[in-house]
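In: this is the structure alone, sequence omitted:
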């Protein structure tokens, strides 16, 4: 395993949340209460969750800040992460609950969900930065996709996100290109 459980879980949740942003003319996938419920079903959080319009707006507003982590390199990520920790009033503490072994919560359970998300993502990126694994923070290599992901593969070979069948689509496109080149030669 590249990262411990809570770090990997926070990184996956962050990528999922960032990928709800509208990209390349697409729709925003975190607009409605149902969209918010879908996010929470896949990415459960402990602590207070209000599930109201204000909380949805706060979570939506944190997405661009998280997205910046995929747009920069390791060194440029440090001030972004430090800013998130500072702005979120991070007070990391070890906790154990709900069948999970000891892990870190970065804020109190009654902090706003958007703050808890931001701090948990920042703490996960602390691990990425400290482990010198920032090359695993990636944007999909498909021509028509801007989704982000974390490459958890053992050999760092993942090039495409898991949404939209990007890897298969790009392989089919490459095959068709090679076939057309052979036919035209």
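Out: The structure has been received and is ready for your questions. If you're wondering where the values come from, they're calculated on a predicted model, not measured in any experiment.

In: from here on, contacts and neighbour counts on C-alpha atoms
Out: OK.

In: okay, now residue 69: neighbour count?
Out: Residue 69 sits with 23 neighbouring residues when counted by other C-alpha atoms under 10 Å.

In: next one: residue 93
Out: For residue 93, the count of nearby residues is 12 (other C-alpha under 10 Å).

In: swap in residue 96?
Out: 11.

In: what helix or strand is the nearest residue in space to it that is not next to it in sequence on?
Out: Distances taken as C-alpha to C-alpha, 6 or more residues apart in numbering place residue 102 nearest to residue 96, at 4.7 Å, with adjacent residues excluded. Counting by DSSP states H and E, the element that carries residue 102 is strand 100-105.

In: second structure follows, compare the two:
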């Protein structure tokens, strides 16, 4: 996986966490999502890989849903302590040099996903001095999202969810 910016890896973490937790994605959907988020070729992902990825998504869900920075930092540190190795540069599979935090180039998808996602979220938290993401406040969504901007914290994963909630609120108020 070639990721040059922590925000790209964090976006991938949010997308894959949402796919595994909200959509209950299968192996084909996970492979497509990984390819869409930078895998040079569509990877071979098995049902066993997806089963191993789900607990990682659960841990990331907790991080995205953390109520404050201190809780998010503790959860990220716990995940890093359990999954990450010293960062290293890797140029596997014909890719250009990029950063890895998993144990080696033969790490499982789950090991790689946990370590790389935790590292990306840690960098965002440290850079922004704020939560690295959140869970969509829309009752019909709840997807994780990444916060990279400097403004007020986001409540929704997309403008679409925010608009849908504003329209629903307006309609309720008119009744």
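Out: Yep, that arrived. None of these values were measured; they are calculated from a predicted model.

In: re the thing from before, contact partners for the residue nearest to residue 96 of structure 1?
Out: 94-96 (C-alpha atoms under 8 Å, 6 or more residues apart in numbering).

In: my read: residue 60 of structure 2 touches residue 18, true?
Out: No - shown here, residue 60 of structure 2 and residue 18 do not form a contact pair, counting by C-alpha atoms under 8 Å, at 9.8 Å.

In: looking at the two, which has the bigger crowd around it?
Out: residue 60 (27 against 23).

In: the more buried one matches what in structure 1?
Out: Using TM-score structural alignment as the criterion, residue 60 of structure 2 maps onto residue 66 of structure 1.

In: any idea how far its match is from residue 176 of structure 1?
Out: Residue 66 of structure 1 is 36 Å from residue 176 of structure 1, where distance means C-alpha to C-alpha, to the nearest Å.

In: likewise for residue 21 of structure 1?
Out: Residue 21 of structure 1 is 31 Å from residue 176 of structure 1, by C-alpha to C-alpha.

In: and residue 29 of structure 1, by the same measure?
Out: Distance from residue 29 of structure 1 to residue 176 of structure 1, by C-alpha to C-alpha: 32 Å.

In: ditto for residue 30 of structure 1
Out: 35 Å.

In: hmm, residue 111 of structure 2 is touching residue 102, no?
Out: Yes - Residue 111 of structure 2 lies in contact with residue 102 (C-alpha under 8 Å); the separation is 6.3 Å.

In: shared neighbours of these two, anything?
Out: residue 83.

In: how many residues are close by residue 170 of structure 1?
Out: Residue 170 of structure 1 has 16 nearby residues by other C-alpha under 10 Å.

In: for it, helix, strand, or coil?
Out: Per DSSP: H, G, I helix; E, B strand; the rest coil, the secondary structure class of residue 170 of structure 1 is helix.

In: so what's it up against?
Out: Contacts of residue 170 of structure 1 (C-alpha under 8 Å, 6+ apart): 142-143.

In: and the strands in structure 1, which stretches?
Out: For structure 1, the strands defined by DSSP state E occupy 93-97, 100-105, 137-139, 148-150.

In: tell me which of these sits nearest to residue 60 of structure 1.
Out: strand 148-150 (16.4 Å; C-alpha to C-alpha).

In: who touches stretch 106-118 of structure 1?
Out: So stretch 106-118 of structure 1 is in contact with 14, 46-49, 55, 58-59, 62, 66, 84-85, 88-93, 119-120, 123, going by C-alpha under 8 Å, 6+ apart.

In: so among those, which ones count as buried?
Out: 14, 55, 59, 62, 66, 84-85, 88-90, 92, 119-120, 123 (16 or more other C-alpha atoms under 10 Å).

In: Serialize those residues to JSON lines and add fields for distance to residue 160 of structure 1.
Out: As requested, these are exported to JSON lines (distance: C-alpha to C-alpha, whole Å):
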{"residue": "14", "distance to residue 160 of structure 1": "17"}
{"residue": "55", "distance to residue 160 of structure 1": "31"}
{"residue": "59", "distance to residue 160 of structure 1": "26"}
{"residue": "62", "distance to residue 160 of structure 1": "24"}
{"residue": "66", "distance to residue 160 of structure 1": "19"}
{"residue": "84", "distance to residue 160 of structure 1": "27"}
{"residue": "85", "distance to residue 160 of structure 1": "29"}
{"residue": "88", "distance to residue 160 of structure 1": "31"}
{"residue": "89", "distance to residue 160 of structure 1": "35"}
{"residue": "90", "distance to residue 160 of structure 1": "33"}
{"residue": "92", "distance to residue 160 of structure 1": "33"}
{"residue": "119", "distance to residue 160 of structure 1": "27"}
{"residue": "120", "distance to residue 160 of structure 1": "25"}
{"residue": "123", "distance to residue 160 of structure 1": "25"}
